[in-house]
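>>> Mind looking at a prediction? Sequence and model below.
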Amino acid sequence: MRLVVAECSVDYAGRLSAHLDPARRVLMLKADGSVLVHADGGSYKPLNWMSPPCSLAVEEPDEDVAATGVREVWRVTHGKTGDVLVIRIHELIVDEQVELGIDPGLVKDGVEADLQRLLAEQIELLGDGHSLVRREYMTAIGPVDILARDAGGVSVAVEIKRRGDIDGVEQLTRYLELMNRDPHLAPVSGVFAAQEIKPQARTLAEDRGIRCLVLDYDAMRGVEVGPARLF
């Protein structure tokens, strides 16, 4: 990973346009090809980013741009959509290359791990005719919880959460984008499964053609939950 702290301005052009005036920011250039622009606030979310596949070209600024104090122009172009992220570097403060090595992946908490195991054992909850291919199907950016096939033999990628929010939908979207490039898997449909799915996450998932599935943890474990009694 390359970590850069720089005084920079940022412009994004594509399905939407966005502009960030010059300020000190952290630029992350990850081994998977993604480029992220972070500020010292806003929690973990970047101000702007470009997902892989994308390419980075470093250009010399023209005279007019150089006159505004710009030293370098980074042009990040998405390989499929043609969207462009332009980062104009006014001052490089830190520029470090860090080797992170292979990440062992996220270890899910007990409930999520149980949900994954139970859904794999009860794969028919996805629908009649579904069959399990494998759990923890590895992609270049991490493992998909479950890979299955529907009654027609179409690949189905399932992401499982305790509470389904927008970040989980975004995670599954990235998996689907990669998996649909594999001719041995494509086409791959998506299922977002959770004990509880937030309305915003459901709206985003359905807009992207991802099916939502609410999981009843107690029912999957065979636990009967009757009406509350005093004794």
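Arrived safely, thanks for sending.
>>> alpha carbons only for contacts and neighbour counts from here, please
Noted.
>>> My guess is Leu215 contacts Ala193. True?
Yes: counting by Cα atoms under 8 Å, Ala193 is a contact partner of Leu215 at 6.6 Å.
>>> try this one side by side with the last:
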Amino acid sequence: MRVVFANCSVEYSGRLDAHLDRGARLLMVKADGSVLVHSDGGSYKPLNWMIPPCTLRVREPNEDELAIGAQEVWEVSQKKTDDELVIRIFEIIGDYTHQLGMEPGLVKDGVEAHLQKLLAEQVDRLGEGVSLVRREFPTPIGPVDLMVRDGEGGHIAVEIKRRGDIDGVEQLTRYLDLLGRDPLLTPLRGVFAAQEIKPQARTLAEDRGIECVILDYDEMRGLDHPEDRLF
């Protein structure tokens, strides 16, 4: 990655035209070819950018550009469209290049695997007398997250999501249809558990006799302390 602190102006043309007057900015050139223009504000969002596939060409300023003090000009062209980003640099304050190497990827805290493990250890949240049968209980179309036995000898198939939407309810419905054909699992019901469940998904689940359960990830990890709350 190359990062350049520069006094520059920016022109963008293509699907829309945009202009940034001369000012101090951070220019980022990433290994994938993308070019981003940042200011000291606006959180993570750049003022302007060009995504790959694109090409960056650095040229000498023409007479008009020399007259206004430009030292060099970056022309970034999008290969699939006519979009072009022109950055006129008047002063380079700092220019640094560093190879970051392969990105191992973002591991999100509170992903479904973590929620599944926690709920497997705390299945009593699903009702009194509930016990775990198995995580990743197999079906012909893939495993349901948890299979548990309720206090009355029946079974509960539990599907776990970070954000519960209609697709998750449909997925659990298919599991229930297949699992319900096994007489050893009847009576069988479903629970749709998530940190957040969209209203449409809740309506569909309840219409199909599926119970919805909201999971508080911090509280399940023991990080939530009710005595510290103001309300």
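Yep, that arrived. These numbers come from a predicted model, not from an experiment.
>>> Check which helices and strands the longest strand along the first structure is in contact with.
Counting residues, the longest strand found in the first structure (DSSP state E) is strand 84-97. Applying 3 or more Cα pairs under 8 Å, 6 or more residues apart in numbering; DSSP states H and E, one finds that strand 84-97 of the first structure contacts strand 2-13, strand 72-78.
>>> Comparing those, which comes out most buried?
Among these, ranked by average contacts under mean count of other Cα atoms under 10 Å, first place goes to strand 72-78 (a mean of 20).
>>> the inter-axis angle of that one versus strand 84-97?
Using axes from the mean of the first three to the mean of the last three Cα atoms, to 10 degrees, the inter-axis angle of strand 72-78 of the first structure relative to strand 84-97 is 120 degrees.
>>> Average separation of strand 72-78 of the first structure from the aligned part of the second structure, please.
For strand 72-78 of the first structure, the mean distance to aligned residues of the second structure following superposition is 0.4 Å (mean Cα distance after the TM-score superposition for the first structure).
>>> ok, residues contacting that strand?
35, 50-61, 83-90 (Cα atoms under 8 Å, 6 or more residues apart in numbering).
>>> all helices for the second structure, in order.
Taking DSSP state H as the criterion, the second structure contains helices spanning 63-67, 112-121, 166-179, 199-207, 217-220.
>>> circling back: between Leu215 and Ala193 of the first structure, point out the one with more neighbours.
Legend: neighbour count by other Cα atoms under 10 Å for Leu215 of the first structure and Ala193, higher for Ala193 (25 against 19).
>>> Can you name every helix or strand that the helix or strand hosting that one contacts?
Taking DSSP states H and E as the definition, one finds Ala193 of the first structure inside strand 188-197. In terms of contacts (3+ Cα pairs under 8 Å, 6+ apart), strand 188-197 of the first structure is packed against strand 155-164, helix 166-179, strand 211-214.
>>> can you redo those as a markdown table with distance to Ser17 of the first structure?
Formatted as a markdown table, those follow (distance: least, Cα to Cα, whole Å):
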| stretch | distance to Ser17 of the first structure |
| --- | --- |
| strand 155-164 | 29 |
| helix 166-179 | 20 |
| strand 211-214 | 29 |
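>>> and these, which is most packed in?
strand 155-164 (a mean of 23).
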